[in-house]
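Q: Structure here, sequence nowhere to be found:
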């Protein structure tokens, strides 16, 4: 029987987690260790100390998703075959997003600790984000996640892949499943706000408010739904990229690695040699 550690970043009471818990129980023993509250967008942030409390499915941890995985893999008397994180209440796609996602961050924490992982995120093909979550049925993305988990384990996917990142539409149980890769483009729009009355920040008299908005994706003003003009952007993204899969209403499945792989180039080698040489030619202060 497969031993699965299940977590998320939306909190232990999240609808997406509940749907995934029920599906995964059909293929293995599932232990939940999830945050007590929403921890979206914290990436792989870790804490030095956390508190925990019992939950009918496992434990609620007052910490980040990565804290939950660290505790589950090293603090419980269990040998987990796989960590599953999700279902997130919104997509996680694009290389720059994966680094800030709590859902993917939990999966990456597992990978660094030597346990393969699957990160699962649900999206709405017209409204992008799944809001409010209790108005939606998370069964379709949970079912495809179960299928991916079963087949990935059977095919030996995790011999070469550390994390499988899945983005699935919430309203289409029969969506096409496509092998994808994260998009790598990224840019920001930075703006100083004069009118701060409706902004979710506390502002002192001597402070300015600077807005930092992603300008490439998801092509929205603020966080409005649905995304305006999405058909105009379809051809901008190649078939096989995560964003194109979401635009086309498909299930995107990407294989990721956890290590920060070193890149050695001749140019970098010349930099090291030059810096090392210049330091060697400078007399030590004690020699003067």
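A: Perfect, I can see it now. Being a predicted model, the structure only gives us computed values, none of them experimental. Numbers count the residues shown, from 1 in each chain.
Q: contacts, neighbours, all on C-alpha from now
A: Will do.
Q: which residue ranges form the strands in the protein?
A: Counting by DSSP state E, residue ranges of the strands within the chain are 2-7, 28-35, 52-55, 58-61, 82-89, 117-123, 163-169, 177-179, 188-193, 209-214, 251-256.
Q: so where do the helices sit in this structure?
A: Counting by DSSP state H, the segments of the chain that form helices are 15-24, 65-75, 95-98, 102-112, 139-155, 230-233, 242-247, 266-281.
Q: Of all these, which one is nearest residue 184?
A: Evaluated with Cα to Cα, the helices of the chain place helix 95-98 nearest to residue 184, the distance being 5.3 Å.
Q: Could you give the number of residues near the closest residue to residue 244 other than its chain neighbours?
A: Once its chain neighbours are removed from consideration, residue 244 has its nearest residue in residue 237; the separation is 5.4 Å (Cα to Cα, 6 or more residues apart in numbering). Using other Cα atoms under 10 Å, residue 237 has 14 neighbouring residues.
Q: And here is the other one:
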């Protein structure tokens, strides 16, 4: 799908509409298109592709499945916000509402910028950030998920900390028209190294398939340990050189071109296009 030269951009996230990452993207993307924000009214991280559809709402955080529901339509409450619309729902709710209810319809969906990297094939169905981009792709709308590594970063994040992520996203969105990029890919998963690191270019990558999650019983309680994040915090991870996590640990911006649901596309063809954009 070819992008318009002055695209209508739907911006969403999973950290909530008041998060600094979405503000940084909002400011940067206005230079390359018209931006409408439809984002969760609070943090909805790691909800994956969850929907509010068909679920009860006895309290703001209760999304219990209502097996007795006899309606095919579910309300998704929202309030006006200075950036757009704050939705009492999930990132995928926001993507569906934004793609189908806005007039004019968006030409592209941008999800992020997430505070924390979304690296590896295993994370796609778990991450709210990537899930919103994937939802848009299923609805035949090109999309970009954008995340920033924050492991080892001390201090409260501000919009300025996401400047690198915002700039590269705006450059891709602004440069994509006429390249055929989104004829080849359904969505991009972009991960940016943590703030303060010296820029080291970018890499066209594939999501790593290395996955280590451990579980133990300690004093009668189950414990989960994410060994990958443990290793990544030490900047020591066994990923092949062409993968997303390897690139980020090398200080590079990782750009993974994908087709729904998780397929990697011809990276060499996409590399040529991205090189022309960046």
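A: Noted; the coordinates are in hand. A quick note: this is a predicted structure, and the numbers were derived from the prediction, not measured.
Q: TM between them?
A: The TM-score (TM-score structural alignment, normalised by the length of structure 2) is 0.79; 236 aligned residues with a Cα RMSD of 2.1 Å.
Q: Of the helices of structure 1, which stretch is the most buried?
A: For the helices of structure 1, the largest average neighbour count (mean count of other Cα atoms under 10 Å) is found in helix 102-112, namely a mean of 29.
Q: Counterpart of the residue nearest to residue 244 of structure 1 over in structure 2?
A: When structure 2 is aligned by TM-score structural alignment, the residue opposite residue 237 of structure 1 is residue 239.
Q: Do I have it right that that match meets residue 208?
A: Yes - taking Cα atoms under 8 Å as the contact criterion, residue 239 of structure 2 and residue 208 are neighbours in contact, 6.6 Å apart.
Q: which residues do these two both contact?
A: Contact criterion Cα atoms under 8 Å, 6 or more residues apart in numbering; residues shared by residue 239 of structure 2 and residue 208: residue 245.
Q: Residue nearest the middle of structure 1, spatially speaking?
A: With distances taken as Cα atoms, centre = their mean, the residue of structure 1 nearest its centroid is residue 104 (2.5 Å).
Q: measure the residue nearest to it when sequence neighbours are not counted to residue 147 of structure 1 for me?
A: Distances taken as Cα to Cα, 6+ apart place residue 119 nearest to residue 104 of structure 1, at 5.6 Å, with adjacent residues excluded. Counting by Cα to Cα, to the nearest Å, the gap from residue 119 of structure 1 to residue 147 of structure 1 is 13 Å.
Q: re the thing from before, what's the match of residue 237 of structure 1 in contact with, if anything?
A: So residue 239 of structure 2 contacts 208, 210, 245-246 (Cα under 8 Å, 6+ apart).
Q: again with residue 178 of structure 1
A: Taking Cα under 8 Å, 6+ apart, we find residue 178 of structure 1 in contact with 240, 245, 250-253.
Q: Now check it against structure 2: what is it aligned to?
A: For residue 178 of structure 1, the aligned residue in structure 2 is residue 203 (criterion: TM-score structural alignment).
Q: Give me the distance between its match and residue 253 of structure 2.
A: Taken as Cα to Cα, the spacing of residue 203 of structure 2 relative to residue 253 of structure 2 amounts to 6 Å.
Q: Need the residues touching each of those two.
A: Shared contacts of residue 203 of structure 2 and residue 253, defined by Cα under 8 Å, 6+ apart, comprise residue 247.
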